[in-house]
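Colleague: One predicted model, sequence on top.
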Amino acid sequence: MTLPLRRALRLTVIVGECDTWHHRPLHAEIVHRAHAAGLAGASVFRGVEGFGASSVIHTSRLLSLSEDLPVAVVVVDAEDRVRAFLPTIEELLTGGVAVLDTCELLTPARPGDDAGDERGRGRHPDEPDPEGKNSL
């Protein structure tokens, strides 16, 4: 059985662990805004080593340099939904970098999904039904 594929866009925002937005960790603010925007999902990954514009290498291996490690927030959804979210990223991003990549999304059917339901075959619930049917 081959898993269904659909085109998607991956947004990766790389910031410092200590970056904040109104006294809240910036990575948490991005995740909460992505959730509020109804995006399919967002994950935060903490780096173990990295450097940015300052050229200072931050690493978890040395206690004195373990502050402000790199953090990547990854959001994946349909291209139009991610692009609609970009103004939010522009508002929040005062440092760091954001990267967009086109990708293919594998979406296995979830338990309880009807085998004939397009959601179980990788179509986002907001995408039009190619057969002109309305599925719930």
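Modeller: That came in fine, so what should we check first?
Colleague: Please make it C-alpha for all contacts and neighbour counts, starting now.
Modeller: Noted.
Colleague: Roughly how far does the closest residue to residue 106 other than its chain neighbours sit from residue 92?
Modeller: The spatial neighbour of residue 106 that comes closest, neighbours along the chain excluded (CA to CA, 6 or more residues apart in numbering), is residue 5 at 5.0 Å. Residue 5 is 31 Å from residue 92, where distance means CA to CA, to the nearest Å.
Colleague: try this one side by side with the last:
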Amino acid sequence: MQIPKQAVLLRIFIGEDDRYQYQPLHEAIVLKAREMHLAGATVLRGAVGFGASSRLHTSKILRLSEDLPLIIEIVDSEEIVNGFLPVLNDMMSNASGLVTMEKMQVLQYGRAAADPA
């Protein structure tokens, strides 16, 4: 699979406790992205954060409810990511989150080409 040098980065901010059809939302998003043949997705777990509610989410041991922040990053062509957005919108209908998209340049995807020399 190849992705164009000029691509977009879709970044999705959600909480660890968010769900979609009885499974963790972050897992559902990654699996759907894979099913739809997007170039790749990564889930990053934050140690502390807050969102629209201003409620602090932290990994401190004395907290009863962690609900740590998660960031899902997906990179692909703008056309393919735009095709994924309606699906993502449906999946996030019961979650409070933030979705951003920015243009970016892909320097390498997969293994580097072998040196012909």
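Modeller: In hand now; what should we look at? No experiment lies behind these values; they were computed from the predicted model shown.
Colleague: What residues does the residue nearest to residue 106 of the first structure make contact with?
Modeller: 104-107, 122 (CA atoms under 8 Å, 6 or more residues apart in numbering).
Colleague: Only the buried residues of the longest helix along the first structure, if you could.
Modeller: Using DSSP state H, we find that the single longest helix of the first structure is helix 79-92. By 16 or more other CA atoms under 10 Å, the buried positions in helix 79-92 of the first structure come out as 79, 81-82, 85, 89.
Colleague: quick check, nearest of these to residue 22 of the first structure?
Modeller: residue 89 (14.7 Å; CA to CA).
Colleague: The residue lying closest to the closest one once chain neighbours are set aside and residue 8 of the first structure, how far apart?
Modeller: Spatially, and ignoring its direct neighbours in sequence, residue 89 of the first structure is nearest to residue 30 (7.5 Å; CA to CA, 6+ apart). Residue 30 of the first structure is 19 Å from residue 8 of the first structure, where distance means CA to CA.
Colleague: Comparing the two, which shows the higher neighbour count?
Modeller: residue 30 (23 against 19; other CA atoms under 10 Å).
Colleague: Break down the first structure into its helices, ranges please.
Modeller: Counting by DSSP H, the helices of the first structure are 26-36, 79-92.
Colleague: ok, residue 97 of the second structure - contacts?
Modeller: 12-15, 51.
Colleague: Just give the nearest non-adjacent residue to the most centrally placed residue in the second structure, would you?
Modeller: What sits nearest the mean C-alpha location of the second structure, by CA atoms, centre = their mean, is residue 72, with 1.9 Å. In space, and not counting its chain neighbours, residue 72 of the second structure is closest to residue 43: 4.4 Å by CA to CA, 6+ apart.
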